[in-house]
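In: sequence below, structure please.
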Amino acid sequence: MVTAMKYLARFWILGLLCLPLLLLLACSDQPDAREDNAPADAQPARVSVMTVQPQTVTIYDELPGRVSALRTAEIRAQVNGIIQKKLFEEGAVVDADTPLFQIDPAPFAADVDAASAVLARTEAELANAKVKFDRAKLLSAQKITSEEAFNNATAAFAQAKASAAEARANLARRKLELSYATIRSPIKGRIGQSFMSEGGLASSAATNALAVVQQIDQVYVDVRQSSMTMEALRETATGLGTDNPEELPVKIKTIAGKPYSKTGRILFSDISVDGATGSLGIRILVPNPEEQLLPGMFIRAMVPREVYSGALLVPQEAVTRDPAGSPQLTIVTAEKTGLQRSVELGPLVDGKYLVKSGLAAGETIVVLGQGRVESGKPIETSPMQASPQTQS
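Out: Next comes the predicted model:
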């Protein structure tokens, strides 16, 4: 009995020792699940691409500026008097020589009448003096009157002519004052607020204007630019086909930051540099037919700084960075595979980078889907859909 139990124990021990071997053999007989479930060949990555073409690109300096009217006329009285009428509507457009205010003309009309009477008297005296002069001249020629009498007649005649001339000038002055009683606009433009109404006393010595007329169909935009850019401005003019910086087109952004429909041109730059800021003043003339730009408004002027001929522009989203932070583009090769290439970038122009080096004209780049591109792997390309961009 004891012997049988010993053999049974040995059998169990032998079975336990063989169990791992049996399990290993069983596993080796099972087919490889990974081989059964292996995917078919990966599909080519789908990306959006564009072909880069050279173009002329102008780089602008965006400068803050202030609008001022082309011409400004302060309406002032040239004679003293009580204002009887205001002859305009505030905010209206007035032509040159349009009546704006009427000062009581009665005192000036009375002065004109008085001056006319004085002129009539002096002309009568002149006529009488002339008759006496002619008689004295005749008698003097016949040796009938004395030389002294002739000289007296000559002096009286000259004095009468001077008195008549003085009276005539005084009458002209009085008529001028009468005309000044009607205050007129010296220029065509838009008139603003009236600072005096009917019944007010207009004075030629007053410090405040009665109203202001401004011509704003064209306006000035005054900006300041670093004096160091003046040489670059001349080079930019040469790049755009002119030797005169004043012929450079200047883009304008409105107070809301939107592009203005008209372009301006540079009129002049200051001949002296601001010692505190090292900047020069630049005046820009801008057409303003719809009067969208108003005097005193702050806007931004895009002054040309550099011109690149044959420049290559790529969208911002096409540029990626390597682990070191250097910019790179994904180039589509002739074999329809992707190739990462380092490039040197220039300034950002309307949401696109200017590529200085590392890219050739006519090459195709990946704009969207760079993350799906593997080096040497085939890719499926589709043209990048152009999206409207805001001009600046």
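In: going forward, measure contacts between C-alpha atoms and count neighbours the same way
Out: Fine.
In: what is the burial count for L210?
Out: 20 (other C-alpha atoms under 10 Å).
In: strands of the stretch 151-300 of the chain, start to end?
Out: In the stretch 151-300 of the chain, the strands defined using DSSP state E, counting those that start in this stretch lie at 182-184, 189-191, 201-202, 211-226, 249-253, 264-269, 279-287, 298-315.
In: any chance you could map the helices in the stretch 101-250 of the chain?
Out: Assigned by DSSP state H, counting those that start in this stretch, the stretch 101-250 of the chain shows helices spanning 106-141, 147-180, 230-239.
In: any chance of TSV for those helices, columns distance to T364?
Out: Converted to TSV, these look like this (distance: least, C-alpha to C-alpha, whole Å):
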stretch	distance to T364
helix 106-141	84
helix 147-180	75
helix 230-239	28
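In: closest one to E89 among the ones you listed?
Out: helix 147-180 (20.5 Å; C-alpha to C-alpha).
In: that older thread, ok, which of the helices of the stretch 101-250 of the chain comes nearest T72?
Out: Closest among the helices of the stretch 101-250 of the chain, using C-alpha to C-alpha: helix 147-180, at 20.0 Å.
In: center of the chain, which residue is that?
Out: Taking C-alpha atoms, centre = their mean, the centroid of the chain lies closest to I252, which sits 3.1 Å from it.
In: got a list of what that one touches?
Out: Neighbouring residues of I252 by C-alpha atoms under 8 Å, 6 or more residues apart in numbering: 259-260, 262-264, 299-302.
In: and this one, please, so the two structures can be compared:
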Amino acid sequence: MTSPSYMIKPAAALLMLGLALTACGKKEGGAGGGMGGGGPTEVGVVVVASEPVNLTAELSGRTSAYLVSDVRPQVGGIVKARYFTEGGYVKAGQSLYQIDSAPFQAEYASAQAQVAQAEANLTSSRLKAERYAELVKINAVSKQDNDDAQAAYAQARATVATAKAGLQTAGISLNYTKVLAPISGRIGKSNVTPGALVTASQAVELAKIQNIDSIYLDINQSVNELMNLKRRAASGQIGEAATADVELILEDGSVYPLKGKLQFSDVSVDEATGTVTLRALFPNPNGVLLPGMYAKARIVSGVVGNGILVPQPAVTRDPKGNALVMVVSKDNKAEQRQIKVAQTVGDKWLVTEGLQPGDKVIVEGLQKVRPDAPVKASTLTATKEGQKPADASAEKPAEQKAK
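Out: As a prediction, the model looks like this:
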């Protein structure tokens, strides 16, 4: 029985449409190796290796002068003159102020007179004691008179010693009327002017001298961090720091060009802050660092003997916050692996668990791959411009030669 013609035409149309869709599908499928294609995805990888890695910590602190001296008067009186320029450099022993010396000169002269008088009495007592010592031998004087003469002579010697000590004290006070710089360094503003009355060891200093040829940085480290480092060192996870070098980071983020040395770690914990004070000393030949500046210190707190470093872009996080990387398996497939990271070291993560030396970690093309998907890996090396294929430099001359 022959079918009607109106039923043949729709069937033919559907057949033609199906053939067209099949042809398009084959064309798109054979176009390349995307996520929907059959070919492997090209990715860039780094081959991780173990190496000694320094564990660093950035701790904040304040700078202070290497030497500081508050200049105070040792005697009281009227300031007659000032001999330095405020803000200038002074040398140890340089005269800074002159206090009115007239009263002290008078005391010194009086002490000199007392010494002369005591020495005159000493001469008389000595001669008398010597005569009586001879006369008592022939019973020309009594033993009592001789004993009195010898005692008077001893007393005269003591009087001379007392007078000389008084003269020395008067001389010291007279010298103190010249206020000298105890250390070399830069001197600040003067708190007194000529004509001011000062007293011995007064609370307010006349001026302050600071030596900033070298400068201290006092930094604070949490006692919890310190104890954690000690526990890890005791368990063998990390080694002790092999260097005492310290880098200084200024408040604007720039790094001070000269490295310092860690001087000491305090033996007590600040009860208010729960921190331990560390002190580092930095050379300051050009006077760039000033006392009281806020800065950070980058110190080496320990060494991981077999550390593995991975570029930061290769590490992602799951919803729970676990660190993940994609590695290339032996059968050239992408494999998702959970790792543990300790801290950043420059532009890399320090991996403590989850990777082994020789693993190929995917750095480029992470957005194009899925777990268990086939991949084609190209090894990358770090350059100034970024991550590039390790064999790129070898391929370029060959292309030029072919041209």
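In: so the residue nearest to the centre of structure 1 versus V221 of structure 1, what's the distance?
Out: 9 Å (C-alpha to C-alpha, to the nearest Å).
In: what touches both of these two?
Out: A301.
In: before we move on, the earlier item: would you list the strands of the stretch 151-300 of structure 1 in TSV and tack on distance to L240 of structure 1?
Out: As requested, these are exported to TSV (distance: least, C-alpha to C-alpha, whole Å):
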stretch	distance to L240 of structure 1
strand 182-184	45
strand 189-191	35
strand 201-202	54
strand 211-226	20
strand 249-253	10
strand 264-269	13
strand 279-287	18
strand 298-315	7
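In: so which of those strands is nearest L23 of structure 1?
Out: Using C-alpha to C-alpha, the strands of the stretch 151-300 of structure 1 put strand 298-315 closest to L23 of structure 1, at 61.2 Å.
In: that closest one vs structure 2, average distance?
Out: Aligned to structure 2 and superposed, strand 298-315 of structure 1 gives a mean residue distance of 2.6 Å (mean C-alpha distance after the TM-score superposition for structure 1).
In: what helices and strands are in contact with that strand?
Out: strand 55-75, helix 230-239, strand 249-253, strand 352-357 (3 or more C-alpha pairs under 8 Å, 6 or more residues apart in numbering; DSSP states H and E).
In: which residues of structure 2 does the helix or strand following the first one align to?
Out: Spelled out, it's strand 55-75 of structure 1. Once the chain leaves strand 55-75 of structure 1, the next helix or strand it forms, by DSSP states H and E, is strand 81-86. The aligned range for strand 81-86 of structure 1 in structure 2 is 77-82, by TM-score structural alignment.
In: the matching stretch against structure 1, how far on average?
Out: Counting by mean C-alpha distance after the TM-score superposition for structure 1, stretch 77-82 of structure 2 comes out at 2.2 Å.
In: give me the contact list for that stretch.
Out: By C-alpha under 8 Å, 6+ apart, stretch 77-82 of structure 2 touches 96-100, 193-199.
In: quick one: neighbours of the aligned residue in structure 2 for G192 of structure 1, just the number.
Out: Using TM-score structural alignment as the criterion, G192 of structure 1 maps onto G188 of structure 2. When neighbours are defined as other C-alpha under 10 Å, G188 of structure 2 has 16 of them.
In: residue contacts, G188 of structure 2?
Out: G188 of structure 2 neighbours (C-alpha under 8 Å, 6+ apart): 86-88, 207-209.
In: closest one of those residues to Q117 of structure 2?
Out: A207 (42.0 Å).
In: how close does the closest one sit to Y97 of structure 2?
Out: The gap separating A207 of structure 2 from Y97 of structure 2 is 10 Å, by C-alpha to C-alpha.
In: now do R232 of structure 2
Out: 58 Å.
In: now do S60 of structure 2
Out: Plainly put, S60 of structure 2 is 39 Å away from Y97 of structure 2 if you go by C-alpha to C-alpha.
In: residues in contact with V47 of structure 1?
Out: Taking C-alpha under 8 Å, 6+ apart as the test, what V47 of structure 1 contacts is 366-370, 372, 379-382.
In: scratch that, G199 of structure 1
Out: 82-84.
In: do L366 of structure 2 as well
Out: Contacts of L366 of structure 2 by C-alpha under 8 Å, 6+ apart are 43, 314, 326.
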